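Trainee: Predicted model follows, preceded by the sequence.
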Amino acid sequence: MNKTEERVVSTMRTSAPAGAAPAEEPAKKKSKKKLLILVVLVLAAAGAAWFFLLRGGDGKAEAKKPELGTVLPVDPININLEGGHYLKLSFSLQLAKGVKEDPDPSRALAIAIDQFSGESMTVLSQPAARRKAVKELTEAVEKAYGEDVIDLYPTTLVMQ
């Protein structure tokens, strides 16, 4: 009877194959990580440079408000409201510094008439609704006059 020999074969390598240095794999992984980190840092720096230098930052924070010029008072106007009531409205236009000629206030008055005509007195009696209406009027007037008018100050707002 023959004795059978048992042999155990392992699939795990415990030593490096002949001719290969075992330290090469970890060195490659470290150099790839360093390269990846370097690329990420360069991209982040380029993005920050674009954001602050080329784009100009936030835009809103960078935008300069025009300097205040003269204030142009506009004559009061009576506007018909709903239910036979009326609104006496007057305001002043804040002009930008350097505006050579006072703008014609007729456009601002027409915008006010369009906005307030037929409006309810009870609605305009509420402070929040009145502030909203004045804000909308201011925005519409600023848009109509461009850079010449930078604000609107209501001076009289009386309803009867």
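Mentor: Structure received.
Trainee: Every contact and neighbour count from this point should use C-alpha atoms.
Mentor: OK.
Trainee: Show the subsequent helix or strand relative to the helix ranked longest in the chain.
Mentor: When the chain is parsed with DSSP state H, its longest helix is helix 24-49. Downstream of helix 24-49, the first helix or strand assigned by DSSP states H and E is strand 68-80.
Trainee: And the next helix or strand after that next one, what's buried?
Mentor: Following strand 68-80 in sequence order, the next helix or strand is strand 86-96 (DSSP H and E). Under the neighbour-count criterion of 16 or more other C-alpha atoms under 10 Å, strand 86-96 has Tyr86, Leu87, Leu89, Ser90, Phe91, Ser92, Leu93, Gln94, Leu95, Ala96 buried.
Trainee: What's the separation between the third one and Leu152?
Mentor: Using C-alpha to C-alpha, to the nearest Å, one gets 12 Å for the distance from Leu89 to Leu152.
Trainee: take the one below as the second:
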Amino acid sequence: MTIKANKENIVSDILYLLYANTTYLESFAQISAKMPMGRRTFDKYWNEANLRYREERQAIQMELKEDSKLQAKKHLKMALMTKEEALIKLQEIVINGKRDSDKINAIRAIVEIEDWKASIKSDVIMAGISPIFPQNPLIDNIFET
């Protein structure tokens, strides 16, 4: 029993077979069993169906790519904190932290964020006896010459 072939019906059937991951020869065998046609005619329909299949796949891939970009942006925004939010979290760790090492690391992070600089070296110049301490046994021998 043969059915008069309509181009759109044949292309739709080939598309269905492409979605089922059938090869060219398998598709030709199945389509020609339903609707007898020559290889050149089938090639025209195959190329049309293949073009539509690729366009649909590319559209799906572009949509998936856009979705993944949006998800990545969303995760990035969720991961980023403002300076104030970070300081609040670190202060909570300093106050409520269970381990001392966590508290110390949180304080170090706060110092780094706030850009506080502690003096590394302090120079003390002793000019001699001060009015507050008239006698200092540590420096008495230094200034006697």
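Mentor: Received, thanks. Predicted, not measured: the structure shown is a model, and the values here were computed from it.
Trainee: tm score of chain vs chain?
Mentor: Superposed pair, TM-score by TM-score structural alignment, normalised by the length of structure 2: 0.34. Supporting alignment: 83 aligned residues with a C-alpha RMSD of 4.9 Å.
Trainee: quick one, helices of structure 2?
Mentor: Counting by DSSP H, the helices of structure 2 are 7-19, 24-34, 39-79, 83-96, 100-114, 140-143.
Trainee: now those helices as TSV including mean neighbour count?
Mentor: Conversion of these to TSV gives the following (neighbours: other C-alpha atoms under 10 Å):
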stretch	mean neighbour count
helix 7-19	17
helix 24-34	15
helix 39-79	13
helix 83-96	14
helix 100-114	15
helix 140-143	10
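Trainee: quick one: Gln115 of structure 1 and Leu137 touch, right?
Mentor: Yes. Using C-alpha atoms under 8 Å, Gln115 of structure 1 is in contact with Leu137, at 7.3 Å.
Trainee: between these two, which one's more packed in?
Mentor: Leu137 (22 against 16; other C-alpha atoms under 10 Å).
Trainee: Neighbours of the nearest residue to the more buried one once chain neighbours are set aside, how many?
Mentor: Spatial nearest neighbour of Leu137 of structure 1, excluding adjacent residues (C-alpha to C-alpha, 6 or more residues apart in numbering): Ala112 at 6.5 Å. Counted by other C-alpha under 10 Å, the residues lying close to Ala112 of structure 1 total 22.
Trainee: Quick check: Ala112 of structure 1 is in a helix.
Mentor: Yes. With DSSP: H, G, I helix; E, B strand; the rest coil as the criterion, Ala112 of structure 1 is part of a helix.
Trainee: quick one: Ala49 of structure 2 from Ile14 of structure 2, how far?
Mentor: Where Ile14 of structure 2 is concerned, Ala49 of structure 2 sits at a distance of 6 Å (C-alpha to C-alpha).
Trainee: same question, Gln30 of structure 2
Mentor: Look at Gln30 of structure 2 and Ile14 of structure 2: by C-alpha to C-alpha, they are 9 Å apart.
Trainee: before we move on, what about Ala109 of structure 2?
Mentor: 63 Å.
Trainee: Return the residues in contact with the nearest residue to Pro73 of structure 1 once chain neighbours are set aside.
Mentor: Counting by C-alpha to C-alpha, 6+ apart, Pro73 of structure 1 lies nearest to Ser92, which is 4.1 Å off, once chain neighbours are set aside. Ser92 of structure 1 makes contact with Val71, Leu72, Pro73, Val74, Leu152, Tyr153, Pro154, Thr155, according to C-alpha atoms under 8 Å, 6 or more residues apart in numbering.
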